[in-house]
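Colleague: 3D model of this:
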Amino acid sequence: MKLQPRQQLLEVWEAAARTSLRDGGWTWGGRGGSNSISDAEQLLCFMYPASELPGFRLDTPDETADDVLAALTDLGDSVEIPKLLLKVIGEYLRTYTGDDGRPIFSGGSYFLPSDEDAKITPEQLQLDVVDSFSMSVTLALGTLGFLKVFRQSVRREDIRREIRELEDLASSRLSAAMVGLLRSFTINAFDPGAPAGRALLRTVNQTGAPERRVLDDLRRELRPVRAGLRDLSIGSGSEVDLDNENLLFECGWTWGIVKDAPDVSTPLQIGPQPKGVAADTPFLYFTVNALVGISDLWSERTRVLGLLNDDQLNLAQSLQRRWDLTQLYWRTIAMYGRGTWPLEDIPWKTTDEKESEYYSLGVTAMVVQSLVNSRASDVDLGRVASVLEELAIRARIIRRGVPGDPPVLMHSPGVPVNLRGSEELGPPMIWVVSDFAITLLKRTIWAATIAQNTRTRERLLTLADQIWRHIMQRRCADGAARGLWDQPGNVFTDIEVRHEEPSWYFSERVVEFLVAAALASGESPLRSPQLVEFAFQMLSEAEHLLDQELVTRQLVEGQTIQPKLRSIQAALQRARLIISDRPATANALINNALLDLERLAVARDSASEAI
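Modeller: Just a heads-up that it's a prediction; the model follows:
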C-alpha cells in the first residue's frame, strides 16, 4: 500500500493530543457529546496503538521512541505522558462506575429519538448498549496491559497505589462488559412459513430451487450451529428451545441487554446486573461490533501478559463459543449454495424485510473475519473482493457522487437502526451508524492480509488505497477537530453541515485500521511458488559457475579465495538463506552474482585471447 501507517498514526496522535488537552486540562467529549462509548473511543485513540504496536509503547518511559514523543509533546515528556494517561484512565473508570459499584455502559448522548420532536427519558439514557460492552473489553485489556508494564517503572508508593486501584476498576469493568455481552446474545427462532422464515429462504435461494429442497439443505448445513447453541448454559439465548428442527433461526447480538435476560452467576465483583429491555432479535451492526471486541479476549498480548483471571477465563470461553457459532452461522448463510452467494446479492435483506448496502457490509465483515481465522482459499477471497469493490462503488467511495445521490445518506447523517424495546421506557429510540467507509476499509485490509495469490492481494490493496484516499479527504482541516475525522462534506457536495468538534466514533475506527495496516506491513511478503522454483534454478546455475571459478582461478599468495569471489560466495549464501521466504530478493542477489561471474569469465577469456 501507498499508506504509511506509522507516519499516519503519529499524525493522528498529534491531532488527538492537541484536541484532548485544551486550556491545561483534559477535555472529554467530541461531536457526539460525552458518554461511556465516546470517552472510551477517545482513550482508545491513544491506548490501542500503544497496546498493539511495540514502536508506540508508552508504558516504559526509557524506551519511548523519539518520534512518538515529538507527536505527543502536548501531553508532556516520556515520564509525564504515562502519568497523564494514568490520571485520565482513572477519571474514565470512576466516572462510569456507579455508587453501587456497578460499571456503567450507557449509550447516553449516542441515543437519539426516532421522532425529532420527542425527548428521550433519563431512564432510556442510562440503558446499557453493546457498543459500550465491546469498546470496554478492548479498553480494559489495553489498560490492564499498560498498568502491568508501567508498574515496573514506578517507585513512588502513591503512584503504585493508584495503579493497584485502577487495576481493580479496570478488571471489574472488563468482567461486567463480558457479562453484559453474555446477556445481550440472542437466538431468534421462527417458522419457515412466518415472514422472517420466508425472508431468510428468499435470501439463501439464489438459484430458484424448490423451496422444500432449500429448506432441507439449509437445516442440514446449520445442524452444527443448532447443536452448539442448544448446549449454551449461561446468559441470554440459553433458554431458547432449538430441539424442533422444523424451525429456522438466526443468532447474534441485539443492541443491549435482552429483555428478561437471566443474571449470570459469577463470583466476580461487578455490582448488580441491570434488567434489559432490548428486543430478543439479532442486529447486524451490533453483532459485528460485539465480535470485534470479543476477539481481543484471546489475543496474543492478552495471553502473554496473563490479563484474565480464572473466573474471567470462564466468561471468555463462553463468549468464544458464541463467537464461533455466530461466525459459522453467518458464514453459512452468506456463502450458501453452489451458484451465486447470498452475500453477492447486494443489498442484503434482513429477516424483518429491511435492505441496505450497510447490511451487506455487516455480513461481509463477519465473512471476512471468519475467512481470516480459517485462512480461506483465494477463490473465496476473490469473490469477497468483488463484493467489497461493489460496495465501494455503490457507496460512492471510489466513484463520484452526484447531487441528490441517495447513497450519500449512508455517510451523513448515517443509517438509522431502530432500537426495538426501548419504547418501554419512553419514545422509540434509534442508533445512527455512519462508519461505512472506514468499516469497508478495515475489512478490505483484513482480507488482503490472508490473500496468498499475488493478484488477489494487489487487487485488495489497490481498493484499500482508493478507500483511504476517500477517507483522507474527509479529514477535518480546521477547528478543534483539525487532523481528525469526520468531515464528509469535503467529499460530498450535498452535505452542507460542517463540524467543529471531532467524531471520536469515526477517528477511533481510523486508528484501528492504521494499527491493522501497521501489523500487516510487518508480515512476510507473499511467496509465489513459481518464483521460488525459478530462484532455485538460478541459484543452482550461479553456484555451479562459482564452483568453476574456484577450481580454475589461480590463487593469490596468502589468500584462500580472491575478494571478488568471496563477495559472490557471500551473496549466494545469503540468497539460499532467504530464498523460501523472500524469493524476489534472493533473485536480485543471484542476478548480481551471475553478472559478476560473467564479468570474470569475460575478463579471463579476453586475457586468453591476448596471449
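
Colleague: Please count neighbours and contacts with C-alpha atoms only from this point.
Modeller: Fine.

Colleague: Give me the three-state assignment for residue 432.
Modeller: The local conformation at residue 432, judged by DSSP: H, G, I helix; E, B strand; the rest coil, is strand.

Colleague: Show me where the stretch 51-200 of the chain has its helices.
Modeller: 66-71, 80-95, 122-125, 130-150, 157-182, 195-204 (DSSP state H, counting those that start in this stretch).

Colleague: any idea where the helices of the stretch 201-350 of the chain begin and end?
Modeller: For the stretch 201-350 of the chain, helices defined by DSSP H, counting those that start in this stretch occupy the ranges 211-221, 223-230, 284-295, 300-305, 310-334.

Colleague: Residue 588 is nearest to which of the helices of the stretch 51-200 of the chain?
Modeller: helix 66-71 (32.8 Å; C-alpha to C-alpha).

Colleague: buried ones in that closest one?
Modeller: For helix 66-71, the buried set under the neighbour-count rule, 16 or more other C-alpha atoms under 10 Å, comprises 68-69, 71.

Colleague: one more to line up against the first:
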Amino acid sequence: MRIQPREQLLDLWRALLAACWDGRRWCWNEQTAPNSLSDSEQLLCLLYPATEIDVFALDDPDRIQDDVAEVLAPIGRRNQLAGFVVSLLAQYLDRNTDEHGEPMFAAGDYLRGEPTDAQRRIEVVSSYAVSLTVCLTGLRFLQACRVRTRHGELTDRIDALSARLSARLTAAMTGLIRSFVVTTAPPDSPAGHAILGMLNQSGQPDRVIHDDLRRSLERVRTLLLNDVILGRAALSVELDDDSMLFECGWSWGIAHTAGEIDGVDARIAHRGGIADPRPHLYFTVIALDAINDLVAPRTGELGGFDERQIRLAQALRLRWELAQRYWSTLARFGVGSWPLEDIPWRTSDGSASDYFSLLVSAVLIQDLTARTAADDDLTRVAAIFEELAARGRITRRALLGDPAVGLHTPGLRLPLRGSEPTDDGPVLQWAVSDFAPMLLRQVLRAVGLSSNVETRDTLMELAKSVMDHLDRRILRSGATGLWDDPAGVFGDNGAPVATEPSWSITERLVECLITAERSYRQRPPQWPELQRMARNLLAIADHRYDQTKLGVALDDRSAKRLMLDRVEARIDAARQEAQHNPATTLVHAIEALRDLEQLSIARRDASRST
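Modeller: Predicted structure coming up:
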C-alpha cells in the first residue's frame, strides 16, 4: 500500500479520540503503577504531528485545516483545540511529578519479570528519551500559543506550564547524560573475542583486526578520554591503554558508576544509579533518536534555554556524535564485506539477533544523515534492509513454529542487569517488539538520503511492503485503528488477538509517518541521467524554435506567431528550472517540441494545398 502521511495520520487521530476521549475527559492508560513512558507515548501520538507537520498545527485557529478540524470536532471548535492540548500537557505533568515536585520517569508495567512495587518505580533511558521529545514539542507548542494569546489567565497558565516542562526537560537530559557509559575489554577476553570475531570478515589474524580497529577509533577514544566529562565517574585507566577494546553508548538506566552533575538542583542529578555500566544497542538507538530532536535546527528556534540546559545539550550532542561514529565505524569496518552485512549481529556478551543488526543499521543511517551519504553505502544498506525484512517474515510468509515470529511477538527480552533488589528479587527484562516499525522508519530515512534511481525505488517498494505488513496488524476490535495486533499476521503461529492499544508501537508508527512526510517534502532527487536528458531536450527545443522563427515576419500577428510566443515562454520556464528541477524542465521542453511539431505539420499541410 502507498504511504500517505496526511490520510493515515488523520485516521490515526480519529482512532486515538475514539479510544481516549469520552466527551468529557481524556482517558490515560490507567496502569497499576505510574508509567511516564506510556503517558509520553500516548501524548506524542497527538502532539508530535501537531508540532512537526504544518498542516496538522493546532496552535492557531485560523490555520487549522478543514479535514483536521473535522477529525478533532469531538473535542470542540477550532478555537478550543489549542486550549485542549494545553490541558493535556498539564495533566501529563501532574501525573508524572511526585509530591515533592520532582519529575518522575517510572517505567511501571513496561518492566517484565514480575517486578515488585519498588521495581516498578525504576527509571529507564526510554523514559528519559521520550520525555525529552515531549518537553521539546510541548515547549514549541506553548511558545506558538503564547504568541497568539492575549494577556490574561491563559497566558499565565502557559508560562507556568512552560516552566514545568523546562524543569522536566532538564531532568530528562540529566538522566540521559548519566546513563551514557564506556566499557573496556582485553582483546583476549570473551568480550574481546566476540567483538573481533564480529568485525573480522576477511579471516585475518585478530592482531591485524585489532590494530586496524585501534586506528579507526583513535579519535573517538581521545574525545571520550578528554571531552566526555560531565556526569561521568573517573574513567578506568584501561581506556587510556590503546591495547584495550572499548564500547560506548547508553545503558538501560543511570549507571551505578555515574558521577553527579553539579549545577542541577533536581534529585536525578545526584542520586545513585543501579544499571550495569554496559552499553545496550537498543537503548543507545532510543537515546540517539531523542537527541536528534534536541540538536535539530528547529530546537534552536525555541530559545529560552538557560545556562544549565545549554551545557547539558552540548554534553549530549558530543555523546550523540561519538556513539554514532563508534557504531557506524564498526558497522562498515574493514574492506570488502561489512560486518553489518554478516547477519545476525553478535554483541560483546555473545548474544546474536536480527534485531541487533537492525539497531546497528539504525545508527548507521543516523550517521549517514549527519554526514554525506554515498550512493554505494545506501545501495548496500538497502540490501541489508531487504534481507532483514525477509528474515523477519515481513516480506516472506512465516512457517508454523517459525522462530522469526518471536521478533514481533512476544518480542526480544533484554535483561536489565542491576535491576534486581538486594533481597534477591528477579533481574527485570525489557521487551521490544518494534522490529517492523523500526525497520520502516529506517527505510524511510534512507529514502530521503538516496539519489540513486534504482536504490530509491527499491527502498520505496520495501517501505510499502512493510506498511502492508503493519496495516494487517492494526487492531480490528477494542481500540480499533490503533496498533498492535500481531495476530493479524501471525495468528497461525499462536499470536493472541489483541484489543488494547500498544502506545509504544502506535507512537512508532506516528514517527514513521512524520518521517515519510519529511521525505515527501524534500526536493526530488537530482539524478544525472534525468538532468542530461532534460538539458538535451531543452537544447533541441531551443534550436527548433530558432529555426521556426526564421520563417515568421516581425509584424506577423497570426495564430502561428502566438503559438511561437507560447513556445518561447515554455523554453524560458524550462531554462529557469534546469538547475534544480530537471523533471519540470523535461515537461516544458516536451510541450515546446509538441507545439513546434504542430506548427511544422501546419506548414507542410499549407505547402501541399498550394
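
Colleague: Residue 447 of structure 2: what's its closest spatial neighbour, skipping adjacent residues?
Modeller: In space, and not counting its chain neighbours, residue 447 of structure 2 is closest to residue 456: 5.6 Å by C-alpha to C-alpha, 6 or more residues apart in numbering.

Colleague: so when I look at the one you found, I'm seeing a helix, right?
Modeller: Yes: assessed with three-state DSSP, residue 456 of structure 2 lies in a helix.

Colleague: before we move on, back to that, tell me the most buried of the helices of the stretch 201-350 of structure 1?
Modeller: helix 284-295 (a mean of 22; mean count of other C-alpha atoms under 10 Å).

Colleague: Structure 2: matching residues for that one?
Modeller: The aligned range for helix 284-295 of structure 1 in structure 2 is 281-292, by TM-score structural alignment.

Colleague: Check what contacts the matching stretch and list those residues.
Modeller: Residues external to stretch 281-292 of structure 2 that are found in contact with it (C-alpha atoms under 8 Å, 6 or more residues apart in numbering): 125-126, 129-130, 132-133, 176, 249-252, 316-317, 320, 323, 356, 359-360, 362-363.

Colleague: With structure 2 overlaid, how far apart is the longest helix seen in structure 1 on average?
Modeller: Longest helix in structure 1, counting residues (DSSP state H): helix 583-610. Superposing on structure 2 places helix 583-610 of structure 1 at an average distance of 1.8 Å from its equivalents, by mean C-alpha distance after the TM-score superposition for structure 1.

Colleague: Buried ones in that helix, by neighbour count?
Modeller: Using 16+ other C-alpha under 10 Å as the test for burial, helix 583-610 of structure 1 gives 583-584, 586-587, 589-591, 593-594, 596-597, 600.

Colleague: quick one: which of the residues you listed is nearest residue 464 of structure 1?
Modeller: Nearest to residue 464 of structure 1 among the buried residues of helix 583-610 of structure 1: residue 584, at 23.9 Å, using C-alpha to C-alpha.

Colleague: these two touch, right, that closest one and residue 533?
Modeller: No: using C-alpha atoms under 8 Å, residue 584 of structure 1 is not in contact with residue 533, being 11.0 Å away.

Colleague: Would you tell me which of the helices of the stretch 51-200 of structure 1 gets closest to residue 571 of structure 1?
Modeller: helix 66-71 (34.5 Å).

Colleague: other SSEs contacting the closest one?
Modeller: helix 5-20 (3 or more C-alpha pairs under 8 Å, 6 or more residues apart in numbering; DSSP states H and E).

Colleague: which helices and strands sit right next to the helix it packs on?
Modeller: Short answer (3+ C-alpha pairs under 8 Å, 6+ apart): helix 5-20 of structure 1 packs on helix 36-52, helix 66-71, helix 504-521.

Colleague: Would you format these as CSV with distance to residue 548 of structure 1 included?
Modeller: Conversion of the helices and strands packed on helix 5-20 of structure 1 to CSV gives the following (distance: least, C-alpha to C-alpha, whole Å):
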stretch, distance to residue 548 of structure 1
helix 36-52, 51
helix 66-71, 51
helix 504-521, 41
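
Colleague: Out of those, which one sits most buried?
Modeller: Among these, helix 36-52 has the highest mean neighbour count (mean count of other C-alpha under 10 Å), at a mean of 24.

Colleague: And that helix against structure 2, how far off on average?
Modeller: Per aligned residue, helix 36-52 of structure 1 averages 0.6 Å (mean C-alpha distance after the TM-score superposition for structure 1).

Colleague: Contacts made by that helix with the rest, please.
Modeller: With C-alpha under 8 Å, 6+ apart, helix 36-52 of structure 1 has contacts from 13, 16, 28-30, 32, 56-58, 89, 92, 96, 104-108, 131-132, 135-136, 139, 142-143, 145-146, 301, 504-505, 507-508, 511-512, 515.

Colleague: if we go to 6 Å?
Modeller: With contact meaning C-alpha atoms under 6 Å, 6 or more residues apart in numbering, helix 36-52 of structure 1 is reached by 56-57, 105, 132, 142, 504, 508.

Colleague: Check stretch 121-132 of structure 1 too.
Modeller: The contact list for stretch 121-132 of structure 1, computed with C-alpha under 6 Å, 6+ apart, reads 37, 105-108, 255-256, 426.

Colleague: Between which two of those is the distance greatest?
Modeller: Within the contacts of stretch 121-132 of structure 1, 37 and 426 form the most distant pair, 21.6 Å apart (C-alpha to C-alpha).

Colleague: how about the helices in the stretch 351-500 of structure 2?
Modeller: According to DSSP H, counting those that start in this stretch, the helices that the stretch 351-500 of structure 2 contains are 354-370, 375-391, 435-449, 453-471, 487-490.

Colleague: can you give me the angle the longest one makes with helix 503-521?
Modeller: With axes from the mean of the first three to the mean of the last three C-alpha atoms, to 10 degrees as the basis, helix 453-471 of structure 2 and helix 503-521 are set at 150 degrees to each other.

Colleague: same question, the second one
Modeller: Compare the direction of helix 375-391 of structure 2 with that of helix 503-521 by the same axes, to 10 degrees and you get 140 degrees.

Colleague: For stretch 435-448 of structure 2, which outside residues touch it?
Modeller: Taking C-alpha under 6 Å, 6+ apart as the rule, stretch 435-448 of structure 2 contacts 362, 456, 463, 512, 519.

Colleague: For it, grab the matching residue range in structure 1.
Modeller: Mapping stretch 435-448 of structure 2 onto structure 1 (TM-score structural alignment) gives residues 436-449.
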